[in-house]
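Visitor: Next comes the sequence, and after it the predicted model I'd like to discuss.
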Amino acid sequence: MKLVACPRCHAQYDVAGFTDETVTCPCGASFPAKCPAAVDAAVKRCAACGALVGDEERVCSYCQATVIRDPAPAGPVCPECYARNPERALHCTACGIAFLPQPVRRTTEPVECPNCPGVRLGARSLGGLWVDECPMCLGLWAPRDVMDRLVDRVRERRRQEGPPPASVLHRERRSPWQAKITYRKCPVCGAAMQRKNFAGHSGVVVDWCGSHGTWLDAHEMEDIAAFVLEGGLQHGPGDDGNGTWSLPADPVKAAALLAAQQLLADERERSLARYRALGGRGRIDSEKLIQGIGDLFARLLK
């Protein structure tokens, strides 16, 4: 991870693998896509939670994590104070800021709302991360893995502040239930997006393009935040043991997996239709074909 920060709005970006010389932030600032030179600084903060630690402390009194004072192997360089940090540090051990970068946007051209034809989305800063908002329906487009970063920030808030008051935990759902299922098109590539129940059991269904990002209808981000603050990611079918939600991180593997699932479902449906057409007198065995499809996508997912 190679971090840079916007000098105007302080949004963080990971420029690892980014080949352009400059980064253009949605706030309008342009700055070099080059990490600052690292400096050695005294360890004053916990790398896990950012809490203050004493000079002699070996364990953080706040989160009970081991206080790491040796930055080897080297991890991220803080984009604000330039301190060298240990590998996998979540916070700067010198100034305490959280490392929650977002991907660099390849283009700053506005995209159209997938819900309101002809309406352009406008950039908006949400928790230090840039998303695109529709001025008509108030839906949000979170490019690439910005959605994961937003969830990380809500989880960090819950970890620092504890469970929220009952007024937040038992708030009424604000995003409307969809009476009619519609498959919206990705505002970047135009392909139909997948519908995903956030975390598998939240009841908030988002629209997801494996290559470009996630679309949230009005108030769905608030409902997801309330779900996370309530501790919804700590249990349930969407939890993988690390408190992350269930959308695959690798777009290629995710697309292959979804295509495999659809092919298998279609083939089973065709097999059942043929069986019914025969009046139940015979059984059409498509297991070999289904197995072949499964083998194909198993190879793609390796």
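Guide: Ah, there it is.
Visitor: Could you use CA atoms for every contact and neighbour count after this?
Guide: Noted.
Visitor: What sits closest to Arg149 if chain neighbours are left out?
Guide: Taking C-alpha to C-alpha, 6 or more residues apart in numbering, and ignoring the residues beside it in sequence, Arg149 has Leu100 as its nearest neighbour in space, at 6.4 Å.
Visitor: Relative to Glu267, how far out is that neighbour?
Guide: 42 Å (C-alpha to C-alpha, to the nearest Å).
Visitor: between these two, who's got more neighbours?
Guide: Using other C-alpha atoms under 10 Å, the more surrounded residue of Leu100 and Glu267 is Leu100, with 20 against 16.
Visitor: tell me the contacts of the residue nearest to Arg149?
Guide: Going by C-alpha atoms under 8 Å, 6 or more residues apart in numbering, Leu100 touches 12, 90, 149, 152-153.
Visitor: hang on, it is in a strand, isn't it?
Guide: No - under DSSP: H, G, I helix; E, B strand; the rest coil, Leu100 sits outside any strand and is assigned coil.
Visitor: okay, now the one to match up with it:
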Amino acid sequence: MKCSACGAALPATSLICSFCGTRNAVDLRSLSASTDQAPDAPRPCPECGTPMESVNVGNRKRFFIEQCARCHGLFFDLNELQALLDDAVAPTYEVRFTLLSSLQNESPVPRRKVSYVPCPDCGKLMNRVGFGQRSGVVVDRCRDHGVWLEGGELHRLMEWKKAGGQVLDRQSGAVDTPANELLKVLTEESGSTTALRSLGRLLRGIGEA
């Protein structure tokens, strides 16, 4: 894939051009999937409020993804993100730990200042949760309506699945929660899990309360 601004080849695991710094949008039309639910009316981008566009990325069947043309964010209705990952990325049966570590440790896609954004459907603030084991991606999720990904995060999740991230999820049986994600971030910053075990238990207790 080439940069839309300067034409240079993009890095394999990023949509940010290493030559000119432009953040590129995912080429949604190169993907395919199999659900056909489209919104009755344009919904506002959770970040900038711009009405999002519905893009049909289906091959033989319709599959609508909502995209903000201004910030390149994507909104997936319930179960659509998993359906797209299943359809767009070939199945893998092994965990490539070296590649997973590389994806997790590389500089993340630049994000807005950490804040909670509203669901474009109900308007309630969405929860920030980690997506899967070692993906390095924190998504905004409304449990009733869907998931919001910032520009570049879908590409990272596709690379994560190629590296066996979902296989690792199934093997561990773990489900990320806001408390788990915070523990993960603190652990990475401190370099030690032992010192944070008591904090992790406290956070999980708060999450279950």
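Guide: Structure's in. What do you need? Note that the structure is a prediction, hence the values are computed from the model and not measured.
Visitor: sorry, back to before: most neighbours of all the contacts of Leu100 of the first structure, which one?
Guide: Of these, with other C-alpha under 10 Å as the count, Gln12 tops at 25 neighbours.
Visitor: one step back: so which of the contacts of Leu100 of the first structure are in helices?
Guide: 149, 152-153 (DSSP state H).
Visitor: just the residues you listed now: which is nearest Ala191 of the first structure?
Guide: Arg149 (23.7 Å; C-alpha to C-alpha).
Visitor: Let me know whether the closest one touches Gln102 as I believe.
Guide: Yes - counting by C-alpha atoms under 8 Å, Arg149 of the first structure does reach Gln102; the two are 7.0 Å apart.
Visitor: Which residues are in contact with each of these two?
Guide: With contacts taken as C-alpha under 8 Å, 6+ apart, the residues that reach both Arg149 of the first structure and Gln102 are Leu129.
Visitor: what's the neighbour count on Thr92 of the second structure?
Guide: With other C-alpha under 10 Å as criterion, Thr92 of the second structure counts 14.
Visitor: Report the separation between the closest residue to it other than its chain neighbours and Phe97 of the second structure.
Guide: Sequence neighbours aside, Gly164 is the residue nearest to Thr92 of the second structure in space, at 6.1 Å (criterion: C-alpha to C-alpha, 6+ apart). When distance is defined by C-alpha to C-alpha, Gly164 of the second structure is 8 Å away from Phe97 of the second structure.
Visitor: neighbour count winner among the two?
Guide: It is Gly164, of Gly164 of the second structure and Phe97, that has more neighbours when counted by other C-alpha under 10 Å, with 20 against 14.
Visitor: which residues touch that one?
Guide: With contact taken as C-alpha under 8 Å, 6+ apart, Gly164 of the second structure is in contact with 92-96, 100.
Visitor: and if you look at Gly136 of the second structure?
Guide: Shown in contact with Gly136 of the second structure (C-alpha under 8 Å, 6+ apart): 103-105, 108, 130.
Visitor: That one and Gln104 of the second structure, how far apart?
Guide: Using C-alpha to C-alpha, Gly136 of the second structure is found at 5 Å from Gln104 of the second structure.
Visitor: Would you enumerate the residues in contact with the most centrally placed residue in the second structure?
Guide: The centre of the second structure sits closest to Glu153, judged by C-alpha atoms, centre = their mean, with a distance of 4.4 Å. By C-alpha under 8 Å, 6+ apart, the contact set of Glu153 of the second structure is 109, 137.
Visitor: Which position in the first structure pairs with it?
Guide: Aligning on TM-score structural alignment places Glu153 of the second structure opposite Glu220 in the first structure.
Visitor: gap between that match and Val205 of the first structure?
Guide: The value you get for Glu220 of the first structure to Val205 of the first structure, if C-alpha to C-alpha is used, is 8 Å.
Visitor: Then Ala199 of the first structure?
Guide: Distance from Ala199 of the first structure to Val205 of the first structure, by C-alpha to C-alpha: 10 Å.
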